[in-house]
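Chemist: I would like to see how this sequence folds:
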Amino acid sequence: MGVHNGRWRVAPYGRRAVLVDLDGQEDVLGLHGALDHEPPEGVVELVPAARTLLVRFDPERTSHERLADDLLRHSTVDVSARAGREVVIEVRYDGEDLAEVAECTGLSVAEVVTRHEQGGYVAAFCGFAPGFAYLTGLDPALHVPRRATPRTRVPAGAVAIAGEYTAVYPNSSPGGWRLLGHTGHPVWDVERARPNLLTPGTRVRFTRARR
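Modeler: The predicted structure is shown next:
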C-alpha cells in the first residue's frame, strides 16, 4: 500500500503519520530540509532515518492521501548549499581505537586524526540514544566496521566512527563504535531549552583541542 512518483514512495504509518522511502541519505536530508523550511499543511514532526523520513501530522488538518500528494509534489533542497547552523566541537584525539583504526585503514595515527578533523559533517538523523546523532561526511578512507565485541561502557563525550558515520556519545552507554577521542562539549543536556545540540541538518566541524 502506498503511492510513489518514481523518486520516492509514501505509505501510511498508523493513523497520524506517513513513511517516505527514499533512495539514500542525501535524498532524506534534502527532503527533510525542504519540509522543515516549508512544511505542508498539518505536519507536526519530521523524523529522518538512514533512508526513510517519518512525517507525523494532525488528522484534523490533513489526511494520509492529501499529505502524500503534497509530499510527492515537493522538491528536495541541496543541503550542502544551505547556510545552516554549524557546531564546532573540540576533540582530544586520544581514543583507545586510534591505533587499530590506523592499522585497518593503512594510515598513520596522525593521518587518521587529520582526515577526521578535516571532514565536513552533517547530522543526518538521531537514534540509539537521545542526542546520538549519526553524522555523514566521514572520509571514505576512515570507513571501518564496528568492533567485533562491543564495549559494555563507552563514556559520555566519546568521539567515534563506524561504517560511513561518525558520532559523539551523548551519555555513558554500551557501544561498539571505534573510539578516536573525546570531547567535553555536551551534545545532550536536558537542562537546555533545546536538549539535543546536533539536530538533523546541523553542520558539525571537529577541531583538535589545544593542549
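Chemist: hey, let's count contacts and neighbours off CA atoms from now on
Modeler: Noted.
Chemist: Next, the residue located most distally from the centre of the chain: secondary structure please.
Modeler: Distance from the C-alpha centroid of the chain, by C-alpha atoms, centre = their mean, peaks at residue 60 (31.0 Å). On the three-state scheme (DSSP: H, G, I helix; E, B strand; the rest coil), residue 60 is labelled coil.
Chemist: Could you also give me the structure for this second sequence? I'd like to compare it with the first:
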Amino acid sequence: MTATLSQPRLLPSGDGAVTVEFSRTIDDAANRRVLALDRTLAREPIPGVTETVPTYRSLLVHYDPTQIDFDALGGKLGELAQQPVPPTEETRRWRIPVVYGGEHGIDLEDVAKTLGTTPDEIVARHIAGDYRVAMIGFTPGWSYLSGLQDSLQMPRRQNPRLLTPAGTISIGGVQTGVQCLAGPSGWHLLGRTAVRTYQLHRDPIFLLEPGDRVTFSVVDAKTFLEQDRAAEGGEIVAELIAA
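Modeler: From the prediction side, this is the model:
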C-alpha cells in the first residue's frame, strides 16, 4: 500500500509564478520531491508553464497567465506532486579535487579548533562524505550540497566576508558547497578546487545538476595550479565516476 504524501503548499509568486512548497526547513526528503516534480514537468509539460526553478524545499513554476490561470495550474501541480518519488535515481557521480588549508582554506584551522579536533581530521571527515547536489543558486554554478556529517556542522560566520575566491569549498550550517565565482560568503572556507561548475563558453556551461552525487579528494597546491590552468582552457578536471 502506497503511503499518502503530504500536500505541498501552493503560494502565488506575483502574477506569473507559483511556489510549490514541500517543507519549511532544509530536508532531503522534501528536496527529492522537489526534483521529482521538476523532472515530471520536464517529461510531461503543462501548457502555459514557461520555466521551473528547483530549490532545497520548493519548486518555483513560472507560467503565462494568458494560457493557464493560478487555480488550474495549482490543481495540476497538486496532482503531480502526489506521484510517488522513485526509490532510486539514475544519477551522475563526480569526484572533485580540492587543495585544503593554508591560503586556499583560511578557515580550516579555526574550524578545527572550534570543533575540538585537528585540521587533518576535518579534511578526513570532509572527503569521507557522500554529498548530493540539492540546488544551484545564489550565483551561477554555486552548488549547495546536502549530506554534511554532524561532526562538521557549525553556524555560519557572524561577520560574512564581502569577497571570497572562486572555487572555494566551504561549510555552513548543515551544508557544504562549491562556489564557482568570486563573491561574498558567510561560510567557513576549507579549501579550493580548480573545477568550474559554471563556464560560459564551455559545453556544458553548468557542470553539476541537482540530484548529482559529489565526493571530494585531496590534491596539493602544485596540482591545483596545474588543474586551474587546464580548467581555464575549458577542461573538466572533475572526475565523472558514474553516469
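Chemist: Next, the TM-score between them, please.
Modeler: With the length set by TM-score structural alignment, normalised by the length of the first structure, the two chains reach a TM-score of 0.86; 206 aligned residues with a C-alpha RMSD of 2.2 Å.
Chemist: The residue lying closest to the residue farthest from the centre of the first structure once chain neighbours are set aside and residue 101 of the first structure, how far apart?
Modeler: Excluding the flanking residues, the one nearest residue 60 of the first structure by C-alpha to C-alpha, 6 or more residues apart in numbering is residue 42, at 7.9 Å. Distance of residue 42 of the first structure to residue 101 of the first structure, computed by C-alpha to C-alpha, to the nearest Å: 46 Å.
Chemist: same deal with residue 194 of the first structure?
Modeler: For residue 194 of the first structure relative to residue 101 of the first structure (C-alpha to C-alpha), the value is 34 Å.
Chemist: between those two, which one's more packed in?
Modeler: residue 101 (22 against 11; other C-alpha atoms under 10 Å).
Chemist: Quick one: map the more buried one onto the second structure.
Modeler: Aligned counterpart of residue 101 of the first structure in the second structure: residue 111 (TM-score structural alignment).
Chemist: can you give me the end-to-end distance of stretch 172-191 of the first structure?
Modeler: Note: stretch 172-191 of the first structure ends 17 Å apart using C-alpha to C-alpha.
Chemist: hang on, isn't the match of residue 101 of the first structure packed against residue 187?
Modeler: No. Residue 111 of the second structure is beyond contact range of residue 187, at 10.8 Å (criterion: C-alpha atoms under 8 Å).
Chemist: what's the distance between the residue nearest the centre of the second structure and residue 229 of the second structure?
Modeler: The residue lying closest to the centre of the second structure (C-alpha atoms, centre = their mean) is residue 144, at 2.7 Å. According to C-alpha to C-alpha, residue 144 of the second structure and residue 229 of the second structure sit 25 Å apart.
Chemist: Which neighbouring elements make contact with the longest helix anywhere in the first structure?
Modeler: Longest helix in the first structure, counting residues (DSSP state H): helix 25-37. Packing partners of helix 25-37 of the first structure (3 or more C-alpha pairs under 8 Å, 6 or more residues apart in numbering; DSSP states H and E): strand 43-48, strand 52-57.
Chemist: which of those strands is buried the deepest?
Modeler: strand 52-57 (a mean of 22; mean count of other C-alpha atoms under 10 Å).
Chemist: what stretch of the second structure does that one fall on?
Modeler: Taking TM-score structural alignment, strand 52-57 of the first structure hits residues 58-63 over in the second structure.
Chemist: Would you map the helices across the first structure?
Modeler: Using DSSP H, helices in the first structure cover 25-37, 64-72, 98-105, 109-117.
Chemist: Residues contacting the last one, please?
Modeler: Contacts of helix 109-117 of the first structure from elsewhere in the structure, counted by C-alpha atoms under 8 Å, 6 or more residues apart in numbering, are 93, 98-99, 101-102, 138-139, 142, 180, 205-208.
Chemist: Contacts for the match of strand 52-57 of the first structure, please.
Modeler: The contact list for stretch 58-63 of the second structure (C-alpha under 8 Å, 6+ apart) reads 16-23, 30-31, 34, 37-38, 48-54.
Chemist: Can you say which helix or strand has residue 231 of the second structure in it?
Modeler: Assessed by DSSP states H and E, residue 231 of the second structure sits inside helix 221-232.
Chemist: tell me what that helix is packed against?
Modeler: Partner elements for helix 221-232 of the second structure (3+ C-alpha pairs under 8 Å, 6+ apart): strand 93-100.
Chemist: Now do the strand it packs on: distance to the chain's middle.
Modeler: Offset of strand 93-100 of the second structure from its chain centre (C-alpha atoms, centre = their mean, to the nearest Å): 15 Å.
Chemist: with the first structure superposed, average distance for it?
Modeler: With mean C-alpha distance after the TM-score superposition for the first structure, strand 93-100 of the second structure departs from the first structure by a mean of 1.3 Å once superposed.
Chemist: Which strands or helices does that strand pack on?
Modeler: Using 3+ C-alpha pairs under 8 Å, 6+ apart as the test, strand 93-100 of the second structure ends up in contact with strand 188-192, strand 213-218, helix 221-232, strand 239-242.
Chemist: So which of the ones you listed is nearest residue 200 of the second structure?
Modeler: Residue 200 of the second structure lies closest to helix 221-232 among these, at 11.2 Å (C-alpha to C-alpha).
Chemist: ok and the closest one relative to strand 188-192, angle-wise?
Modeler: 80 degrees (axes from the mean of the first three to the mean of the last three C-alpha atoms, to 10 degrees).
Chemist: in helix 221-232 of the second structure, what counts as buried?
Modeler: Buried residues in helix 221-232 of the second structure, defined by neighbour count with 16 or more other C-alpha atoms under 10 Å: 221, 224, 227, 228, 231.
Chemist: Tell me the one of these nearest residue 174 of the second structure?
Modeler: Distances from residue 174 of the second structure to the buried residues of helix 221-232 of the second structure, taken by C-alpha to C-alpha, are shortest for residue 224, at 26.7 Å.
Chemist: these two touch, right, the closest one and residue 99?
Modeler: Yes. With contact defined as C-alpha under 8 Å, residue 224 of the second structure reaches residue 99; the gap is 6.4 Å.
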